[in-house]
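Visitor: Fold the following for me, if possible:
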Amino acid sequence: MTSPAFNHSHPLSPLGWNDSFAAELPEGSMPARVARVDRGAADVLAADGQHHITFGSRVRKAAADDPVALPCVGDWVALTLLAEGRYELEAVLPRRTAFVRGGVGRTSRAGLSGDGQGQVLAANVDIVFVAEPSMHAGDLADLGRIERLVALAWESGGQPVVLVTKSDLCEHELDGLVADVAAAVPGVDVHAVSAHDGDGVALLRTYLDGSRTAVVLGPSGAGKSTLVNTLAGHDVMDTALVRAGDGRGRHTTVHRELIPLPGGGLIIDTPGIRRVGLYEMTDGVDLVFADIEELAGQCRFVDCGHRGEPGCAVLAALEGEELTERRLASWRKLQREADWMASRTDARLRKAQQDKWKTIHKEMRRSGRNRP
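Guide: Next up is the predicted model:
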């Protein structure tokens, strides 16, 4: 991935500030990077130190109209100095990348959640570390969850990297597990790591050369915070044991936070993700299932549904055991969800446009009545 041009003389260049962001900064404002967000305010890192900043009215209005516009960890923002001497968050600068999950609204349909809205988990991220524990509640890594998170990672614009964490707990089955994970996410780097033993940690540092930013995503109990603490060289995030029975973390990370690392680069730790809906997919799912997409292109019929049609290359691969039932079912599920979310998003945009025109027409009618 090619990084934008950096102004290495700028005090914020170690945090990722570059010429592209500088070009978007409103005149008279000061740049800062969001380290943490909490109920209408944010902790930001600026050239003169860390500040706790409230959101300006324009930012609040934009976020009310669309939750994706809400400032999030990793955002570059513009600060304005108010007359009383405090700063206010005036604007969010355009994002280079954004990891957005859908399904943050109410459940709308069995098996598919959300109302077309999304939530940005991290912005301006170069690397998306998808952390999946080698053993979780007594079971091996969840390949379906990995496929889902990697699809979102591709869609974000960042580079996905899968980490099979707690590799020290799965010594005898580890090689086979890593091979299975690699087969589930073609073209993606897969590494076995153990923060406990330090295995693979040095390799992860190579992804964060210079001022690159990574986010760590995965379920509770994946060892994300322990891994972040290991990379930071000291405890910057609280950690806890995993509960027996369900494998979930207990009193683990409850907020997202941007952490500059002593050796260079930055990392964002996140709470455990229990539900991750797809959001406005273009080719994220296709990239995860590139092998099936290639097979589908070899089917006799262009509109093949892969349900029993003659000359179906996908079903032929399934019968020849080149493709598993699990992977085919996962592909169909994510495609169906992506299509449904796209239809919900289209419906939301249509409604917003209709509401806009209703308001315009109402104002026109009112103006007409008020004419002398």
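Visitor: Could you use CA atoms for every contact and neighbour count after this?
Guide: Noted.
Visitor: And stretch 259-266, what's buried?
Guide: Under the neighbour-count criterion of 16 or more other Cα atoms under 10 Å, stretch 259-266 has Ile259, Pro260, Leu261, Gly264, Gly265, Leu266 buried.
Visitor: another one to check against the first:
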Amino acid sequence: MPAPSPDFTALRLIGWPYAGLPEDAAWSALFSLHPQALPARVSEQHRSGYVVADGPEAALKAESLPEWQKPRFPSHQRAAVGDWVLMDGKKIVALLPRHTAIKRGAAGEHYHQQVIAANVDTVFIVCGLDDDFNPRRIERYLMLVGGGGAEPVVVLTKADQTDYSEDAVETLAELAAQDITVCAVNAKDPASVESLHGWLGAGRTAVLVGSSGAGKSTLTNTLLGIDRMKTAAVRENDSRGRHTTTHRALIPLPSGACLIDTPGMRELKPTGEEELKESGFADIEALAAQCKFRDCSHQKEPGCAVRAAIEAGDIDEERFINYLKLRDEVAAAADKLAVRVAQANTKVGGRPAPKRSDDRYGRE
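Guide: Below is the predicted model:
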């Protein structure tokens, strides 16, 4: 029986990165192993299973691989929204390697990784210009994006509800100086959100991340041109929202791009794989490399380039304090990851353990 032929025109409308069959060697190898299977993209992820699509109007409930259902199977090795899989009928038979991934450390004491979205080009970090506005939390989101391969864009919503949107953008000037785009928009106004269209061309995929009530679903509805996603008002006393989005979903846009809407996340723990120089702290990392002492703690040591920049007003001290906090969290997570990889290697052999925290940042 000849191998079935995928509809690449339809697949490209949901982000397929090739004109025809994949040129990626790892992808091609899996196609060779499953010649009767067809590619599809994970559009929804639920506890009970997946919904996949092979075009903008197609949706199919899919049965996952049996090993994914084992309690101790690593969650980040299961398919996530945005992933490409090979389907044999209604069954997923292979997960195609990811080009990019946005991950976080899962809640709880034990080390686990959770994939927020896969194969995305852009991460829209959405923050409301009400009591939701928090530069330190924006930096934490940037930490999760750093090293994942996608471009971060900070989107400040509710610009129509405040006279201080320009001040908020100025507060994030140190991010803008590192070529991280910061946009202030009215998420309900199509003309206002046109500033985001440059990241939403045909074949591209973006994911929305941010707190509940920040305006992610409202922004999705405006970009779609229809009220598809449920929205709700935030509480007046603290601008906190309810979880109107209950699961991650990939949505084709009229522009030919795909948008992944996500529920609000309260815990934003690092995985240990993040690179802070790619997370909005490239300026601080560059200054740290100029300090007189390699193990400089940037407190009172002579010849500290970071402290000199803070005293000169070139670096915001609160941002620097947050950098130290995030750096320590990434280092601690990297140590846990190294232990996990070492344990796996003692069982099956394989790749070397990642760098430990003292290799990355020097001993202090």
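Visitor: And the TM-score between them?
Guide: Structural agreement between the overlaid chains, expressed as a TM-score with TM-score structural alignment, normalised by the length of the second structure, amounts to 0.86; 333 aligned residues with a Cα RMSD of 2.1 Å.
Visitor: Counting only strands, which of the buried residues of stretch 259-266 of the first structure make the cut?
Guide: Members of these lying in strands (criterion: DSSP state E): Ile259, Pro260, Leu266.
Visitor: wait, what's in contact with Cys304 of the first structure?
Guide: With contact set as Cα atoms under 8 Å, 6 or more residues apart in numbering, Cys304 of the first structure has these partners: Ala296, Cys312.
Visitor: what's the matching residue for it over in the second structure?
Guide: The equivalent of Cys304 of the first structure in the second structure is Cys296 (alignment by TM-score structural alignment).
Visitor: need the longest helix for the first structure.
Guide: Scanning the first structure for the longest helix, with DSSP state H as the assignment, gives helix 325-370.
Visitor: now for it, which elements pack on it?
Guide: When contacts are defined as 3 or more Cα pairs under 8 Å, 6 or more residues apart in numbering; DSSP states H and E, helix 325-370 of the first structure sits against helix 143-156, helix 284-288.
Visitor: if we go to 6 Å?
Guide: In this structure, helix 325-370 of the first structure makes packing contacts with no helix or strand, judged by 3 or more Cα pairs under 6 Å, 6 or more residues apart in numbering; DSSP states H and E.
Visitor: Could you give the number of residues near Leu177 of the first structure?
Guide: If you count neighbours by other Cα atoms under 10 Å, Leu177 of the first structure ends up with 18.
Visitor: now it: how far from Leu334 of the first structure?
Guide: Applying Cα to Cα, to the nearest Å, one obtains 22 Å for the distance of Leu177 of the first structure from Leu334 of the first structure.
Visitor: Repeat that for Ala35 of the first structure.
Guide: With distances taken as Cα to Cα, Ala35 of the first structure is found 32 Å from Leu334 of the first structure.
Visitor: With Ala69 of the first structure instead?
Guide: As it turns out, when the distance is counted by Cα to Cα, Ala69 of the first structure lies 25 Å from Leu334 of the first structure.
Visitor: between these two, who's got more neighbours?
Guide: In this comparison of Ala69 of the first structure against Leu334, neighbours counted by other Cα under 10 Å, the higher total goes to Leu334 at 21 against 18.
Visitor: per the alignment, the more buried one corresponds to what in the second structure?
Guide: In the second structure, the residue equivalent to Leu334 of the first structure is Leu326, according to TM-score structural alignment.
Visitor: which SS class is the match of Cys304 of the first structure?
Guide: In terms of secondary structure, Cys296 of the second structure is coil; the call rests on DSSP: H, G, I helix; E, B strand; the rest coil.
Visitor: Enumerate the positions of stretch 7-21 of the second structure that are buried.
Guide: Residues of stretch 7-21 of the second structure classed as buried under the neighbour-count rule (16+ other Cα under 10 Å) are Phe8, Ala10, Leu11, Arg12, Leu13, Ile14, Gly15, Trp16, Pro17.
Visitor: same deal with stretch 243-259 of the first structure?
Guide: Result for stretch 243-259 of the first structure [16+ other Cα under 10 Å]: buried residues Gly247, Arg248, Gly249, Thr252, Thr253, Arg256, Glu257, Leu258, Ile259.
Visitor: between those residues, which is nearest Glu363 of the first structure?
Guide: For those, the residue nearest Glu363 of the first structure by Cα to Cα is Arg256; the value is 42.8 Å.
Visitor: Contacts only, for the closest one.
Guide: Listed by Cα atoms under 6 Å, 6 or more residues apart in numbering, the contact set of Arg256 of the first structure reads Asp269, Thr270.
Visitor: per the alignment, it corresponds to what in the second structure?
Guide: Under the alignment (TM-score structural alignment), Arg256 of the first structure maps onto Arg248.
Visitor: just Ala347 of the first structure next, same as before
Guide: Alignment note: Ala347 of the first structure maps to Val339 in the second structure; criterion TM-score structural alignment.
Visitor: Which strands and helices lie in contact with the longest strand seen in the second structure?
Guide: For the second structure, the longest strand by residue count, based on DSSP E, is strand 38-46. The criterion is 3+ Cα pairs under 6 Å, 6+ apart, and the helices and strands that strand 38-46 of the second structure contacts are strand 49-53, strand 84-88, strand 249-252.
Visitor: In the first structure, point out the residues matching the first one.
Guide: Put plainly, it is strand 49-53 of the second structure. Under TM-score structural alignment, the counterpart of strand 49-53 of the second structure in the first structure spans residues 41-45.
Visitor: so how much does that stretch differ from the second structure once superposed?
Guide: Once the two structures are superposed, the average separation between stretch 41-45 of the first structure and the matching residues of the second structure is 0.8 Å (mean Cα distance after the TM-score superposition for the first structure).
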